[in-house]
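Engineer: Got a predicted structure here, sequence first:
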Amino acid sequence: MITLAIIAFCVLMLIGTPVVFCLGISAAISLLASGVPMAIVTQRIYSGLESFTIMAIPFFVLAGLIMERGGIARRFIDFATALVGWVTGSLLFVSVVACTGFSAISGSGSADTAAVGSMTLPEMRKRGYDIDFATATLAAAGCIGPVIPPSIMMVVIGTISNISVGALFLGGILPGLLMSVGLLIACHLHAKKGGEAYRDSVPFSARRVVTTAVAAIPAMGIAVFLVGGIVGGIMTPTEAAGMAVFASILVGKYIYRELSFSQLPGLLLRASAMSAAVMIVISTANVFAWLITSQNVPQLLAEYLGAVADNKILFLLAANVILLLIGTFMEGISALLIVMPILQPIANQLGIDPVHFGVVVVMNLSVGMLTPPYGSTLFVAATIADRNVGQVSRKIGMPMLALTAALLVTTYCPPLVTWLAGSLMP
């Protein structure tokens, strides 16, 4: 049964079928060929969405759109410019720092890339930066979004693996910052040999840092409020997502005064369309995941990996390779729903901390957002820069190396995750 499903899935992917249909159709074909009632498909689709935690996804998507329209994203960029706008290659640094900051309130890598790129990429083109490298760097910075809390991917992992979402959120902070530092180093190395275009920088001004920091306090306050509320047990992730929408409206409308109530219907429509695309992937992936589980694939894979990777080091290396390959071809949430039921039991058997493993999985699939053919942040950044993906892909080497280095350090240095998350771990 599972062999037929995998063959059907691969054939559908090769002919360009959207992932959501690949998952649903391949599972349905396998079930039909095995004589299993097709009612199972509709039942599993429904059960895949019957989760209070998953309701956080549309709220976080809407909050990100409101933050972009309400001037919150721009305040982060202004603050980032004041902090690092004086260094060589300043706009590259600004893009990375701004994406890191915006990650703390959006939960979505694509949203970070779109919000920051729409403001920095046109200016980098005007100054004569290597636009393909700048676009690749922005796409790589967008990959930080799912790692730094709040994170939609971590909400999904917490739901399907019964892991504390608050612990995952805390565990992702240091690895996310490590990714950011790696990208800043890559930007510095590129800018040093980039020529005069990269030396057009803004003089450092402590006064400007203070001024922009004060202006960004309401935006930063949203991030502190959300993460603190979840970690402190005051709010569930879903309740925090709802509060993020409410707080974003208040800040955008009454503090920054850049959001009007007349804009909300359009934002609601966009958020609905984006959320529907994510939710239907989750529902159909649940059918595929149930099929894999019912055929004892996790147990079979555990036995195989147990024979070739019978210790933590080899297993984590194998898991990283597998997840990086999967992330290259699949959307992160659908990949999570397929691989977590398979890999998590093996990690548990080897004594790997579940929060550490969850963060490593998220980092792997986040790096996949940079690489074609899927590469969601890569596509978003290339579209904003008015470049094709092939042109930008030639420049992803250095940013990719920085992200991979951060991934390997996190993989083999569990305290980076468990140190902050320890207070919430059982």
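Structural biologist: Good, I have the coordinates.
Engineer: C-alpha from now on. contacts and neighbour counts both.
Structural biologist: Will do.
Engineer: The residue nearest to the spatial centre of the chain: what secondary structure?
Structural biologist: In the chain, the centroid-proximal residue (C-alpha atoms, centre = their mean) is P146; its distance is 2.6 Å. Under DSSP: H, G, I helix; E, B strand; the rest coil, the three-state class of P146 is coil.
Engineer: I figured it hits M154, correct?
Structural biologist: Yes. Using C-alpha atoms under 8 Å, P146 is in contact with M154, at 7.5 Å.
Engineer: Need the overlap of contacts for those two.
Structural biologist: V362 (C-alpha atoms under 8 Å, 6 or more residues apart in numbering).
Engineer: Could you count how many residues lie near the closest residue in space to G368 that isn't next to it in sequence?
Structural biologist: In this structure, G368 finds its nearest non-sequential neighbour in G327, 4.2 Å apart by C-alpha to C-alpha, 6 or more residues apart in numbering. Number of residues near G327 (other C-alpha atoms under 10 Å) recorded here: 30.
Engineer: same deal with V87?
Structural biologist: By other C-alpha under 10 Å, 21 other residues sit near V87.
Engineer: Now do the same for it: helix, strand or coil?
Structural biologist: Under the three-state scheme (three-state DSSP), V87 adopts coil.
Engineer: Apart from its chain neighbours, what residue comes closest to it?
Structural biologist: Spatial nearest neighbour of V87, excluding adjacent residues (C-alpha to C-alpha, 6+ apart): S201 at 6.3 Å.
Engineer: this is the other structure I want to compare:
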Amino acid sequence: MLIVTIAFVVLLLMGMPVAFAIGISGALFFLQHPELPFTIPVQVTVSQTQNFALLAVPLFIMAGNFMNRSGITDRLLTLASVLTGRLKGGLAQVSLALSALMGGVSGSAIADAAMQSRMLGEQMVGRGFTRGFTAGVLSFGAVLTPIIPPGIGMILYGTIGQVSIGQLFAAGFVPAALLWLALSVSVWLTARRRGYQPERRHGPSLRETATALRGGLWALLFPVFLLLGLRMGVFTPSEIGAFAVVYAVFIGVLIYREMKSEGFVAALEGSLADVGAVMFLIALSAIFSYGIVLERVPDVVSGWILGATENLYVAMVLIALFILAIGFFIDATVLIIMLTPIFLPLVRELGGDPVHFGIVFIVAATIGNFTPPVGAAMYAVCSILKCPVGDYTRESMPLFVAVALVTLLLIFVPQIVLFIPDLLFGR
């Protein structure tokens, strides 16, 4: 697997799309083992896409695109401004609140970061924020998105690891709130030092607050409906994805009445491109994963970590550091697909909870989206704002430290993650 891994890294550094890099490097494994039938790559590629639980992925992607076209985003921006506009940091605080509120809508950190950069980026620069700080806030704020239902990473992790997706959905709320708090404090400290002013001079009136809450109510209820539907057994994870699509269209057409035929078609086209990219990646990752399993890589890695420590929390810190390091080069979706079969059995062997580990894993993997050299969200934001990566990296360090500290807290205090799942699902 060493040659395969080196080939994968080299292809990534050459700028090859991740799906092709992972597929081509995986095919090299079969060239190294001519005794294996070369029909296997075709078989595993097709069979990887036949998992019924993965039907939730394209459905939730489609729901996110429809919700973005339904008029929800503007109403959530108003609500975010009402909630955080008085805090030091102005629009930077508003953007963090919007990321928290948008988590249940977009489900994708990269999509959320790019959307907010187009909405708020130039406004923040116009209010005196440096481009590096602006890009850092808009990028790192999107770390909240994957752990608020219906994060695509949760669905992939739950499907691959045979972990309850409903419990993963429930587990994301408290960690997301802690990440929001940590990032908000980091922004507040920077704003205080640099003199960045609040967006609003006066607190909102009761009427203004009620209006903003009413406008964002349908979006805020979305993750609640998801959890209740799963908890009460009304939907399976795949079926609730279909409900999410119907819900998004219902809001856009009948409630807000902002989704016209052009928006409907545009949402379908966007969904087609997004679903194609994700499922193509999932399919080709099966070639790489086959070699990992055949070469017993999970056993080797587990043996190395167990040789270093048998303490669950130390092992999870080592795993998180490894995921963080490799996440500097590989997208979070790929990491979840490739590493879940390696690390989840190890955590279970040490007595860890798969839901607890899943949230830590997803946060650690997502951080790579915001860091050089290949962070997809970082490049999307820097490209939109025309911000040098060096400026972005330097001014994002306080935000990186805030997220890292929360990740450590989640590792050592698992009840933060498990409190709501225990309450709802009676684990």
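Structural biologist: Structure's in. What do you need? Since we're looking at a predicted model, the values are computed, not measured.
Engineer: coming back round to it: which residues does the residue nearest to V87 of the first structure contact?
Structural biologist: For S201 of the first structure, the contact set (C-alpha under 8 Å, 6+ apart) comprises 85-90.
Engineer: got a winner among the residues you listed for most neighbours?
Structural biologist: The most crowded member of the contacts of S201 of the first structure, judged by other C-alpha under 10 Å, is G89 (27 neighbours).
Engineer: count of neighbours near the closest residue to it other than its chain neighbours?
Structural biologist: Nearest residue to G89 of the first structure, sequence neighbours excluded (C-alpha to C-alpha, 6+ apart): Y198, at 4.4 Å. When neighbours are defined as other C-alpha under 10 Å, Y198 of the first structure has 22 of them.
Engineer: same thing with the one 5 residues further on?
Structural biologist: The burial metric for P203 of the first structure, expressed as a neighbour count using other C-alpha under 10 Å, is 11.
Engineer: Next: V224 of the first structure.
Structural biologist: V224 of the first structure has 13 nearby residues by other C-alpha under 10 Å.
Engineer: From A197 of the first structure, how far out is it?
Structural biologist: Separation of V224 of the first structure from A197 of the first structure (C-alpha to C-alpha, to the nearest Å): 37 Å.
Engineer: Equivalent analysis for S118 of the first structure, please.
Structural biologist: As for S118 of the first structure, its distance to A197 of the first structure is 20 Å (criterion: C-alpha to C-alpha).
Engineer: Also F357 of the first structure?
Structural biologist: 42 Å.
Engineer: the more surrounded of these two?
Structural biologist: Neighbours per residue, other C-alpha under 10 Å: of F357 of the first structure and A197, the larger number sits with F357, 23 against 16.
Engineer: Helix, strand, or coil at that one?
Structural biologist: Three-state call for F357 of the first structure (three-state DSSP): helix.
Engineer: Apart from its chain neighbours, what residue comes closest to it?
Structural biologist: A347 (7.4 Å).
Engineer: show me what contacts N311 of the first structure?
Structural biologist: By C-alpha under 8 Å, 6+ apart, N311 of the first structure lies in contact with L350.
Engineer: how close does it sit to V355 of the first structure?
Structural biologist: 18 Å.
Engineer: Then L23 of the first structure?
Structural biologist: Counting by C-alpha to C-alpha, the gap from L23 of the first structure to V355 of the first structure is 27 Å.
Engineer: Mind naming the longest helix for the first structure?
Structural biologist: The single longest helix within the first structure, with elements called by DSSP state H, is helix 264-294.
Engineer: Next, the mean deviation of the following helix or strand past that helix compared to the second structure.
Structural biologist: For helix 264-294 of the first structure, the following helix or strand on the C-terminal side (DSSP states H and E) is helix 297-308. Compared with the second structure after fitting, helix 297-308 of the first structure deviates on average by 1.3 Å (mean C-alpha distance after the TM-score superposition for the first structure).
Engineer: so how far is the next helix or strand after helix 297-308 of the first structure off the chain centroid?
Structural biologist: Using DSSP H and E, the helix or strand that follows helix 297-308 of the first structure towards the C-terminus is helix 312-329. Relative to the chain's own centre, helix 312-329 of the first structure is displaced by 17 Å; criterion: C-alpha atoms, centre = their mean, to the nearest Å.
Engineer: could you check the angle helix 297-308 makes with helix 312-329 of the first structure?
Structural biologist: 130 degrees (axes from the mean of the first three to the mean of the last three C-alpha atoms, to 10 degrees).
Engineer: Cool, thanks, signing off.
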